[in-house]
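Visitor: what follows is a predicted protein model with its sequence.
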Amino acid sequence: MLHEFPACLPWLRDLLRSGLQLLAGGLLLGSCQLIEYSPNQAYVPVRERGQTARNLQLLGAATGTDTVRFVFVGDTQRFYDETEAFVTSVNQQRGIDFVLVAGDLSDFGLTREFQWVNRRLAALRPPYLTVIGNHDLVGNGRAIYQHVYGPLNYTFDYAGTRFILLDTNGREDGFGGRVPDLPWLRRQLADTAGARRTVVVSHVPPTDEDFDPALVSGYTAALRADPRLVFHLSGHVHRFTAGQPFHDGVSYLTTYSLKKRRYHILTVWGARQFRLETVAYGLDK
């Protein structure tokens, strides 16, 4: 039988060649979306787009309560180990409706950074929502953020509370008088249908030098004019602060970055009552 084997070689060679070509073609077609042509590319797979809309759909509507309890934390940037520990800690909490991340999900506005953070935060049991930070606007970050998450300014109602989330990164706009969008903010604050309370969330607080100085007065006046406002929440400064810096009755709170391994749980109910808890996690690492 050995003398028959050489006669099979051409057939075997052709079979192997065609099989390898099919395999190579399959690998090429299957992995073309894995190729990164530039670190600043804005392409995001469809399955990873529109996270804000998806998470709002998961959140749904509160039933039978006017109390909302949510986690509030700041900049994730490149703190990936801390983000994983954060997710583990939040998933151990009870009665959390959703998580608010106050911007700077990335450090350099790169697609891979948004993807790495989203894939970690997607392991949260409650849905999570974000605002855009100044680091998220680096390079093509604006377009990438809009692909992964959605609008830079948006609102949602939950348990009698209207949450208004907006871009306040004035320096990245060149202090051009357009960011934050005050006409849009005023319209949202004036819309009183279906909400007893208001919470405004941004990345840069109006007390910071990265906030457009020409818009501070108009911004704070708009908040002051809303009798439903519970507080204003921000990130950016990587630490917790709380107070009324403009002496107008409006409370401004900032929160920790994930590097600090701390976050807040805020509970809001009644007219404008709220309670703040601080959770520390993994500090022995």
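Guide: Here it is on my side, so go on. Numbering: from 1, shown residues only.
Visitor: C-alpha from now on. contacts and neighbour counts both.
Guide: Will do.
Visitor: return the distance of the residue nearest the centre of the chain relative to Val101.
Guide: The chain has Thr130 as the residue nearest its centroid, 2.8 Å off, counting by Cα atoms, centre = their mean. Computed as Cα to Cα, to the nearest Å, the Thr130 to Val101 distance reads 5 Å.
Visitor: touching, the residue nearest to the centre of the chain and Ser106? I think so.
Guide: No: at 11.9 Å, Thr130 does not count as touching Ser106 under the criterion of Cα atoms under 8 Å.
Visitor: try this one next to it:
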Amino acid sequence: MNSWYSCGCVLALTSLVSCSLVEYSPNQTHLPATERGLTTQTLAHLQQMPRAAAGDTVRFVFVGDTQRFYDETEQFVASVNRQRAIDFVFVGGDISDFGLLREFRWVHQRLQQLRVPYLTVVGNHDLVGNGRAIYQSIYGPLNYSFRYGGTKFICLDTNGREYGFGAQVPDVPWLRQQLQDTAGSQRTVVLSHVPPTDEDFDPALVPPYTATLRGCSRLVFHLSGHVHRYTAGQPFHDGVTYLTTYSLAKHRYHIISLWGQRQFRLETVTYGPEA
């Protein structure tokens, strides 16, 4: 073999590796530094941005599972970018389908084209295989909270089935502590992937979880994805409203506006081929 040919092959392979185009294993978790800790980066950016809505109103987009809906995600981004006065976008879990690094990155590459920041909560599909480690590397903690525009947002892992229904997930004591810490906020929103009405939620934790939510006088509602459709109601007949949203495959998403003590408005946007 000619020496110039061998050298060319080595250089070409080195170039591919340096550009992160070679994937050694579908289960790898290595990420470039720019794609790690996105939740922390997003929250820091969000706090520095001027508020999009007037007065004390917070206006954000809520949508469910992205999974393998890459074309729909691009259409979703284009639709959201045409909306006005949006503070941020929240994706309600199942960013991936099989917990693969490439899936997370493909979705992030599309969602980072949004004109506003986006945040996520972990879904059951995101925990498959090495998905938990990948999610934590890309986004960060599985349970986190933040304050924005007088609202405290509490985001937590409720994927009980993925932990063998071990009465540990969701972390009810952590949730209770977060709900009690109301300093600097006048209202509270809880976000998760699996709602407590679903069979994938640990049944042993439904009573303490819902009782904890019921005890929060500032709670506006509980938001979830997972079921791929819109539902709204008070299934436990305790005054707590539970909402679920569409997956991206349904070509619909919600714009939620919050203001005052517990006032809110829910708008449905249809995009893409069904618009």
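Guide: That came in fine, so what should we check first? Because the structure is predicted, anything quoted here is derived from the model rather than measured.
Visitor: so after superposing, what's the score?
Guide: The TM-score (TM-score structural alignment, normalised by the length of the second structure) is 0.94; 269 aligned residues with a Cα RMSD of 1.6 Å.
Visitor: burial count for Asp208 of the first structure?
Guide: The tally of other residues near Asp208 of the first structure (other Cα atoms under 10 Å) stands at 12.
Visitor: how about the helices in the stretch 151-285 of the first structure?
Guide: For the stretch 151-285 of the first structure, the helices defined by DSSP state H, counting those that start in this stretch cover 182-190, 216-224.
Visitor: and those helices as CSV, adding mean neighbour count and distance to Glu36 of the first structure?
Guide: Shown next, in CSV, are the helices of the stretch 151-285 of the first structure (neighbours: other Cα atoms under 10 Å; distance: least, Cα to Cα, whole Å):
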stretch, mean neighbour count, distance to Glu36 of the first structure
helix 182-190, 15, 37
helix 216-224, 16, 40
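Visitor: can you say which of those is nearest to Tyr154 of the first structure?
Guide: Among the helices of the stretch 151-285 of the first structure, helix 182-190 comes nearest to Tyr154 of the first structure, with 9.1 Å by Cα to Cα.
Visitor: average distance between that closest one and the second structure?
Guide: Following superposition, helix 182-190 of the first structure is found to deviate from the second structure by 0.7 Å on average (mean Cα distance after the TM-score superposition for the first structure).
Visitor: residue range for that helix in the second structure?
Guide: Across the second structure, the stretch matching helix 182-190 of the first structure (TM-score structural alignment) is residues 172-180.
Visitor: show me how far that stretch is from its chain's centre.
Guide: On the basis of Cα atoms, centre = their mean, to the nearest Å, stretch 172-180 of the second structure sits 20 Å off its chain's mean C-alpha point.
Visitor: that older thread, can I get the helices of the stretch 151-285 of the first structure in JSON lines with distance to Gly235 of the first structure?
Guide: Shown next, in JSON lines, are the helices of the stretch 151-285 of the first structure (distance: least, Cα to Cα, whole Å):
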{"stretch": "helix 182-190", "distance to Gly235 of the first structure": "19"}
{"stretch": "helix 216-224", "distance to Gly235 of the first structure": "17"}
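Visitor: now which residue in the second structure aligns to the residue nearest to the centre of the first structure?
Guide: Checking TM-score structural alignment: Thr130 of the first structure goes with Thr120.
Visitor: same check on Val268 of the first structure?
Guide: Val268 of the first structure maps onto Leu258 in the second structure, by TM-score structural alignment.
Visitor: next: Arg112 of the first structure.
Guide: Checking TM-score structural alignment: Arg112 of the first structure goes with Arg102.
Visitor: got the contact list for its match?
Guide: Counting by Cα atoms under 8 Å, 6 or more residues apart in numbering, Arg102 of the second structure makes contact with Pro26.
Visitor: SS state for it?
Guide: helix (DSSP: H, G, I helix; E, B strand; the rest coil).
Visitor: ok, the residue mapped onto Leu219 of the second structure from the first structure to Thr155 of the first structure distance?
Guide: In the superposition onto the first structure, Leu219 of the second structure corresponds to Leu229 when matched by TM-score structural alignment. Applying Cα to Cα, the value for Leu229 of the first structure to Thr155 of the first structure is 14 Å.
Visitor: what are the contacting residues of stretch 158-165 of the first structure?
Guide: Applying Cα under 8 Å, 6+ apart, the contact partners of stretch 158-165 of the first structure are 61-63, 65-68, 130-131, 152-157, 185, 188, 194-202.
Visitor: and for stretch 38-55 of the second structure?
Guide: Residues outside stretch 38-55 of the second structure that contact it (Cα under 8 Å, 6+ apart): 58-59, 85-88, 117-120, 138-140, 146, 148-149.
Visitor: just the buried ones from those?
Guide: 58-59, 86-88, 117-120, 138-140, 149 (16 or more other Cα atoms under 10 Å).
Visitor: just the closest of those to Asp200 of the second structure, please.
Guide: Of all these, Thr120 has the smallest distance to Asp200 of the second structure: 19.0 Å, by Cα to Cα.
Visitor: show me the contacts for the nearest residue to that closest one once chain neighbours are set aside.
Guide: The shortest distance from Thr120 of the second structure to any non-neighbouring residue, by Cα to Cα, 6 or more residues apart in numbering, is to Val91 (4.7 Å). Residues counted as contacts of Val91 of the second structure (Cα under 8 Å, 6+ apart) are 62-66, 118-121.
Visitor: could you dump those residues into a markdown table and include distance to Pro207 of the second structure and secondary structure?
Guide: Formatted as a markdown table, these follow (distance: Cα to Cα, whole Å; DSSP: H, G, I helix; E, B strand; the rest coil):
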| residue | distance to Pro207 of the second structure | secondary structure |
| --- | --- | --- |
| Phe62 | 26 | strand |
| Val63 | 27 | strand |
| Gly64 | 25 | coil |
| Asp65 | 26 | coil |
| Thr66 | 30 | coil |
| Tyr118 | 31 | strand |
| Leu119 | 28 | strand |
| Thr120 | 26 | strand |
| Val121 | 22 | coil |
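Visitor: and which of these is nearest to Asn2 of the second structure?
Guide: Using Cα to Cα, Thr66 comes nearest to Asn2 of the second structure of the contacts of Val91 of the second structure, at 48.6 Å.
Visitor: the first structure: which residue goes with that closest one?
Guide: Under TM-score structural alignment, Thr66 of the second structure pairs with Thr76 in the first structure.
Visitor: where's the residue nearest to that match when sequence neighbours are not counted relative to Thr52 of the first structure, distance?
Guide: What sits nearest to Thr76 of the first structure in space, not counting adjacent residues and going by Cα to Cα, 6+ apart, is Leu105, at 5.0 Å. In this view, Leu105 of the first structure and Thr52 of the first structure are 14 Å apart by Cα to Cα.
Visitor: which SS state does the residue nearest to Arg110 of the second structure when sequence neighbours are not counted fall under?
Guide: Setting aside the residues directly before and after it, Arg110 of the second structure is nearest to Glu74 in space (Cα to Cα, 6+ apart), at 6.1 Å. Under three-state DSSP, the three-state class of Glu74 of the second structure is helix.
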